[in-house]
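> Using only what follows, build the 3D model:
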Amino acid sequence: MASKSAVAVTTVVDGRAFLECPRWRAGRLWVSDLYTREVLSIGESDDVRVEVTMDDQPSGLGWLPDGRLLIVSMVDGRILVRDDANDPTSVSVHADVSALATGKLNDMTVDENGHAFISTFGFEFRSRSYVESAVLIHVAPDGSSRVAADDLLFPNGSVIIGSPDDDVRTFVVAESMGNRLTAFDLDREGTLSRRRVWAAFGPEVPRTSVRDAMAASQVAPDGICLGEAGTIWVADALNQRVIRVAEGGEILDEKHFDTGVFACAVGGANGDVLYGCAAPSSSEHQRRDTRDASLLATAI
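Next up, the predicted model:
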């Protein structure tokens, strides 16, 4: 049974447009601000550094084996690489996946060998839009790309479960319009196979519209991150919470917030801080010209 104890929440950063895709790396929390078109990093003393400035909206983040930062460029369908850590504008194209993408690009996970997996919207996200299926794109370390999986319902955050020494690991992606987390086997070449449901939060939901799908969903899994012992923290875009889920769908823990939370990351020097990307809503037309999004933190 999930623990629902009250939690103390700290505001790490506020006054932002819409924060997404947080990642903990080298003592800093990295995050994209979609509508200011910046990638930020925040230190443990809450100092904020602008790491990248872009012409497009940044989303998913990851790193190549040589330490260079990869950034999803959402609208133009490209994966960018930062070439100079000291120059926020020094980005070039690592891969152009616009021909493969179904709608805008979304979140991204990059493994230790540089294999990147990028989720896509599948349709123009509006409350009355029909929920169309989308693809997950694989970009190899050399920048070549292909469709890794299809027929996903708004694939979003993803994680890799297992050790880098394993020949086969588990890749899990959140289906925000599917009321579930979906898993694949992942081999060393970046190939996904043996698709299955990792956690279902209820029955299949209708595709007639985003509004109908959300009304029928118990959880809208958005950004996700690894938890302890093979569990997954899930930002539930419907219910102002982040939940920790075991394979099969049991909710083991819940962290409730006073606002919407759309992505999460575990970090801190001891790995005992849960970060949440928070905003009153995820609506683009409401967030684009506002500065009321924040990065929140709570102990785990």
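
> alpha carbons only for contacts and neighbour counts from here, please
OK.

> count of residues packed around residue 247?
Summarising burial for residue 247: neighbours were counted as other CA atoms under 10 Å, giving 15.

> Contact partners for it?
Going by CA atoms under 8 Å, 6 or more residues apart in numbering, residue 247 touches 198-199, 231.

> which SS class is the residue lying closest to residue 135 once chain neighbours are set aside?
If you skip the residues right next to it in sequence, residue 135 has residue 150 as its closest partner in space, 4.2 Å away by CA to CA, 6 or more residues apart in numbering. Assigned by DSSP: H, G, I helix; E, B strand; the rest coil, the conformation of residue 150 is strand.

> and residue 150, how far is that from residue 179?
Residue 150 sits 17 Å away from residue 179, taking CA to CA, to the nearest Å as the criterion.

> Please apply the same query to residue 171.
Remark: distance between residue 171 and residue 179 (CA to CA) = 17 Å.

> and what of residue 53?
To residue 179, residue 53 is 34 Å away according to CA to CA.

> Neighbour count for those two, which is higher?
For residue 53 versus residue 179, neighbours defined as other CA under 10 Å are more numerous around residue 179 (24 against 19).

> I'd assumed residue 234 was in contact with residue 261.
No. Using CA atoms under 8 Å, residue 261 and residue 234 do not qualify as a contacting pair, with a distance of 9.7 Å.

> element containing residue 211, please.
When secondary structure is defined by DSSP states H and E, residue 211 falls within helix 210-216.

> Going along the chain, name the helices of this structure.
Using DSSP state H, the helices of the chain run over 210-216, 284-287.

> Let's see this one next, to set against the first:
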Amino acid sequence: MTGTRTMTTLLSGLGVGESPRWHDGRLWFANWGAQEIVAADLAGRAEVIAKGPKLAGYSLGWLPDGRLVVTGESGLLCAGADGTLTPYADLSALGEGWNEIVVDGRGNIYVNRVGFRFGEEDFKPGTIALVNPDGTARQVAADIAFPNGMVVTPDGSTLVVAESFAGRLTAFDIADDGSLSGRRVWAEVGGDGLCLDAEGAIWCADMTDGGAVCRRVRDGGEVLEQFELDAPCFACMLGGDDGRTLFLMLADWQGVEGMDTLFSSRTGRVVTTRVSVPHAGRP
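Next up is the predicted model:
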């Protein structure tokens, strides 16, 4: 089903909102460009929780004990009650430029890196690393064509990652020790900023020749719903009190040549729409 939807603006004036997460009754996200970690309620009242560790390219997750984990340049950081970020896991031996994370129900953290400096270097495939609850880390997947958003299914058996430069969603089986295997195409659709719903479908954002869209797709690639957006969407997340509010992080992306003004122009917005199937899985 393709069409348009009624949208409500929750927040505006952001740099680029990324890594949206519904946690503890609020929408948390990274405000790239402003270098902020923000939490906002459904009335649009926003609070800066902590300073972001870098200008852009950081993501949020929570450990089972409630601690907030954030990606830094060479590893993972943990946020204290006062917002201070301290080292949690050193990933420098596995590379730099870590970005998206997802934490499973056992406290395993999957974190990816694109593999090259976007806008500065030629393309190189990226990787996914696993950080165990004891802080040890190892690489668990490679040759990912610009890894982006990731989700873990409610039963903890499957990880799906967006390969943005390949225009597909890729799935892995998760072993008891957190290792990834059984790589396969989950859907031949482009997407980023993934979130799962209770019917096992994934919401993802994409840019097409006709503009920007958000789509709901099931395993195998069937597009169940798709609607147009008035600006590119960097990520989406289901949340709200009943899990049926879809939060969309929009900003006026003008391509690599416009990156210098992307953050300073403050076109970032959070808009919402209502859906029928609630959130499931992680994040």
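
> Tell me the one among the contacts of residue 247 of structure 1 nearest to residue 160 of structure 1.
Checking those against residue 160 of structure 1 with CA to CA, the nearest one is residue 231 at 11.0 Å.

> got a list of what the residue mapped onto that closest one from structure 2 touches?
Residue 231 of structure 1 maps onto residue 201 in structure 2 when the alignment is built from TM-score structural alignment. Contacts here follow CA under 8 Å, 6+ apart; on that basis residue 201 of structure 2 touches 216-219.

> ok, now residue 191 of structure 1?
For residue 191 of structure 1, the contact set (CA under 8 Å, 6+ apart) comprises 148, 185.

> any idea how far it is from residue 268 of structure 1?
Residue 191 of structure 1 sits 32 Å away from residue 268 of structure 1, going by CA to CA.

> ditto for residue 25 of structure 1
Between residue 25 of structure 1 and residue 268 of structure 1 the distance is 9 Å, computed by CA to CA.

> and these two? which has more neighbours close in?
Each of residue 25 of structure 1 and residue 268 had its neighbours counted (other CA under 10 Å), and the higher figure belongs to residue 268 (20 against 13).

> Hmm, residue 46 and that one touching each other?
No. The pair residue 268 of structure 1 and residue 46 does not pass the contact test of CA under 8 Å, sitting 11.4 Å apart.

> Residue 36 of structure 1 corresponds to which position in structure 2?
The equivalent of residue 36 of structure 1 in structure 2 is residue 34 (alignment by TM-score structural alignment).

> mind listing what the residue found closest to its match once you drop the neighbours it is linked to in the chain touches?
Closest residue in space to residue 34 of structure 2, ignoring its immediate chain neighbours: residue 15 at 6.0 Å, by CA to CA, 6+ apart. Under the criterion of CA under 8 Å, 6+ apart, the contact partners of residue 15 of structure 2 comprise 31-34, 251, 262-268.

> Swap in 6 Å and give it another go.
Residues counted as contacts of residue 15 of structure 2 (CA atoms under 6 Å, 6 or more residues apart in numbering) are 32-34, 263, 266, 268.

> Ok, residue 235 of structure 1 next?
Residues near residue 235 of structure 1 by CA under 6 Å, 6+ apart: 221-223, 242, 262-263.

> And residue 69 of structure 2, by the same measure?
Listed by CA under 6 Å, 6+ apart, the contact set of residue 69 of structure 2 reads 60-62, 77-78.

> neighbours around the closest residue to it other than its chain neighbours, how many?
With CA to CA, 6+ apart as the criterion, residue 69 of structure 2 has its nearest non-adjacent residue at 4.6 Å, and that residue is residue 78. By the criterion of other CA under 10 Å, residue 78 of structure 2 has 22 neighbours.

> Would you agree residue 78 of structure 2 is in contact with residue 84?
No. In this structure, residue 78 of structure 2 sits apart from residue 84 without contact. The criterion is CA atoms under 6 Å, and the distance is 8.1 Å.

> quick one on the thing from earlier: can you tell me which of the contacts of residue 201 of structure 2 end up in strands?
Secondary structure assignment (DSSP state E) places 216-217 from the contacts of residue 201 of structure 2 within strands.

> which among the contacts of residue 201 of structure 2 gets closest to residue 127 of structure 2?
Residue 127 of structure 2 lies nearest to residue 219 out of those, by CA to CA, at 22.5 Å.

> What's the match for that closest one in structure 1?
Under TM-score structural alignment, residue 219 of structure 2 pairs with residue 247 in structure 1.

> ok, its match to residue 224 of structure 1 distance?
Distance check for residue 247 of structure 1 against residue 224 of structure 1: by CA to CA, it reads 14 Å.

> Per the alignment, residue 173 of structure 1 pairs with which residue of structure 2?
Pairing criterion TM-score structural alignment: the partner of residue 173 of structure 1 within structure 2 is identified as residue 161.

> To clarify, my last question referred to residue 21 of structure 1.
Under the alignment (TM-score structural alignment), residue 21 of structure 1 pairs with residue 19 of structure 2.

> Compare the contacts of residue 235 of structure 1 and tell me which is most surrounded.
Each of these was scored for neighbours by other CA under 10 Å, and residue 223 scores highest at 33 neighbours.

> residue contacts, that residue?
If you count contacts by CA under 6 Å, 6+ apart, residue 223 of structure 1 has them with 157, 235, 263-264.

> Looking at the residues you listed, spot the one nearest residue 122 of structure 1.
Distance ranking of the contacts of residue 223 of structure 1 against residue 122 of structure 1, using CA to CA, places residue 157 first at 14.6 Å.
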